[in-house]
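*Asks:* give me the fold of what follows.
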Amino acid sequence: MQLIDIGANLTHDSFDHDRVAVMQRARDAGVARMIVTGASREHSPKALALAQAHPGVLFATAGVHPHHAVEYTDECDAQMRALHAHAEVVAVGECGLDYFRDFSPRPAQRRAFERQLQIAVDTGKPLFLHQRDAHADFMAMMKNFDGQLGPAVVHCFTGTREELFDYLDYDWHIGITGWLCDERRGQHLREIVKNIPANRLMVETDAPYLLPRTLKPMPKDRRNEPAFLPHIVEELARDRGEDTASTAAASTATAEAFFRLPETAAYT
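*Replies:* All right, here's what the predicted structure looks like:
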């Protein structure tokens, strides 16, 4: 398998002591390329720096997660636009709405989301989206930009069947994580992932978060990492009634097209 992890938070401080080893384990597991998630003013530049240090292997997104929406000032907007001038930054986000945590006030979340949607319009880059417990407002805001946006992926999809079909009706892409492997919260996903067309389906770990609960053996530190992506793909393939190689190849091809990546990785 030559997988692409479309969402890895490799700038997280839990990787500071062994980031190179984490990347090597990913390579050994068949994870050829990774999109490093930029989700704040602090971490989006770090994501770009990582991508620049590992050309052809790591790519970056640049954006501000709704948890950090209060930091989205005019200065922040200018910073994000400067980051998007770099070719290594392949998507706008992580951006969206999160009414589950409400770490930032909802009006601030909507303002930050709207400004990043405008960046996507202006740059033509794809969107890397977050939505939790905010479906109605999320859809309303996306519809305000209908016809202006390029491709979009709802990353780390955990929603309902109805939400899934709303996204697919707009030809948006879906990112599946190890949430699928959580018997407490993700059981419903096993029933609906078969409805995602192969050319709309991508895979991700969201490392270091969302360690798959079915992984054996479990790492002692409970940290998720990109090397565990094949395990998620195996479970996903089983739930879709496909062989693992087919699911892997399709998700890789979809990610290459979505992020406009070169077809081969160049490890450094």
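*Asks:* from now on I want contacts and neighbour counts done on CA atoms only, so please keep to that.
*Replies:* Fine.
*Asks:* dump the residue contacts of the residue lying closest to residue 98 once chain neighbours are set aside.
*Replies:* Ranked by Cα to Cα, 6 or more residues apart in numbering and with sequence neighbours excluded, the top spatial neighbour of residue 98 is residue 132, at 4.8 Å. Shown in contact with residue 132 (Cα atoms under 8 Å, 6 or more residues apart in numbering): 97-100, 159.
*Asks:* want to put them side by side, so please do this one too:
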Amino acid sequence: MSKKRREIPVFDHPIIETHCHLDYLKDRPLEDTLKQSRQVNIEKVITIAVAPDNLAAVRTLTQTEDWVYGTQGIHPHEAESYTDDVDTEIRQHASDEKIVAIGEIGLDYYYDNADREVQRQVFRRQLQIACDHKQPVVIHSRDADDDTITILKEFESTLTRRGVIHSFTSGPGLAQYAIDQGWCLGFNGITTFNKAENVRDIVRMTPIEQILLETDAPFLTPVPYRGRENAPCYLPFVAEKIAEVKELPLKQVIRQTYQNSLRTFFPERG
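*Replies:* Predicted structure coming up:
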């Protein structure tokens, strides 16, 4: 008989899912995903754009519920599909009422799905959109620490709102640069993985005031639900692991990361 998985904890204080991909979830209807999110006291969900063909899909999802928000941006995997028309579309919707950031943008030298120079050009173009619209940024950086720092330095004075380096798996150099520059670091189910001590080390060095909670659903399902499709409702497990690693009271982690999320994406409510 298989061991029964622990039930998802429900906190008294609300939490915010800062990074998921609602249009990529396949195991359950969207209505059920959102219902389950509410049942574990998730107050807001941010669903993230990654490709030209899901920019509009994300905008549509933000209209399903008043507590669902989105971003506009092109992932580095899709950098070679970035055109002037795509740039125009992102700009046209960058300041929509339900769009809270430019992203997911950045560099990925692990998979190299797009030419690295093209990735760098597209990263810069989208950072400029964030500057022009005074929006925060959701950054993806994998095996590209040095170039990520180099490019972000170019925008230090013009990017008035920072944002988050999400699903942080990079080294301490990029982490410290981001922390010093006022960025948040986003952590998800990877923090619960047995072999992710390097990520937990970054959690330890990151001030709790600069940590955001995310799932990156449908990817990176946390323990004890690995093997299932991830979903925003599993976010409480990430919060518990952050509290354990930081050796902080769980209530403090919940309240502080909630305020961090408001400050980053919803400053008028923070």
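*Asks:* please state their TM-score.
*Replies:* The TM-score (TM-score structural alignment, normalised by the length of structure 1) is 0.91; 257 aligned residues with a Cα RMSD of 1.6 Å.
*Asks:* state the distance from the residue nearest to residue 98 of structure 1 to residue 159 of structure 1.
*Replies:* Distance from residue 132 of structure 1 to residue 159 of structure 1, counting by Cα to Cα, to the nearest Å: 8 Å.
*Asks:* and if you look at residue 175 of structure 1?
*Replies:* For residue 175 of structure 1 relative to residue 159 of structure 1 (Cα to Cα), the value is 11 Å.
*Asks:* now swap in residue 200 of structure 1 and tell me
*Replies:* Distance from residue 200 of structure 1 to residue 159 of structure 1, counting by Cα to Cα: 16 Å.
*Asks:* show me which of the two is the more surrounded one.
*Replies:* residue 200 (19 against 15; other Cα atoms under 10 Å).
*Asks:* show me what that one aligns to in structure 2.
*Replies:* Alignment note: residue 200 of structure 1 maps to residue 210 in structure 2; criterion TM-score structural alignment.
*Asks:* which residue sits closest to its match, ignoring its sequence neighbours?
*Replies:* With sequence-adjacent residues excluded and distances taken as Cα to Cα, 6+ apart, residue 210 of structure 2 is closest to residue 184, at 4.4 Å.
*Asks:* check contacts around that neighbour.
*Replies:* 163-165, 178, 210-212.
*Asks:* give the aligned equivalent of it in structure 1.
*Replies:* Per TM-score structural alignment, residue 184 of structure 2 is aligned with residue 173.
*Asks:* same question for residue 125 of structure 2.
*Replies:* Matched by TM-score structural alignment, residue 125 of structure 2 corresponds to residue 115 in structure 1.
*Asks:* so who does that match touch?
*Replies:* Residue 115 of structure 1 makes contact with residue 77, according to Cα under 8 Å, 6+ apart.
*Asks:* is it fair to say it lies in a helix?
*Replies:* Yes: using DSSP: H, G, I helix; E, B strand; the rest coil, the secondary structure at residue 115 of structure 1 is a helix.
*Asks:* so it versus residue 209 of structure 1, what's the distance?
*Replies:* Here the criterion is Cα to Cα. By it, residue 115 of structure 1 lies 27 Å from residue 209 of structure 1.
*Asks:* residue 170 of structure 1 now?
*Replies:* With Cα to Cα as the criterion, residue 170 of structure 1 and residue 209 of structure 1 are 28 Å apart.
*Asks:* who has more neighbours, those two?
*Replies:* A count of neighbours by other Cα under 10 Å puts residue 209 above the other of residue 170 of structure 1 and residue 209, at 16 against 13.
*Asks:* isn't the more buried one up against residue 223?
*Replies:* Yes: using Cα atoms under 8 Å, residue 209 of structure 1 is in contact with residue 223, at 6.8 Å.
*Asks:* now the strands for structure 1?
*Replies:* 3-8, 31-36, 58-62, 89-98, 127-132, 152-154, 173-176, 201-203 (DSSP state E).
*Asks:* one step back: show me which pair in the contacts of residue 184 of structure 2 is furthest apart.
*Replies:* Spatial extent of these (Cα to Cα) is set by the pair 178 and 212 at 13.3 Å.
*Asks:* need the overlap of contacts for the two.
*Replies:* 184-185.
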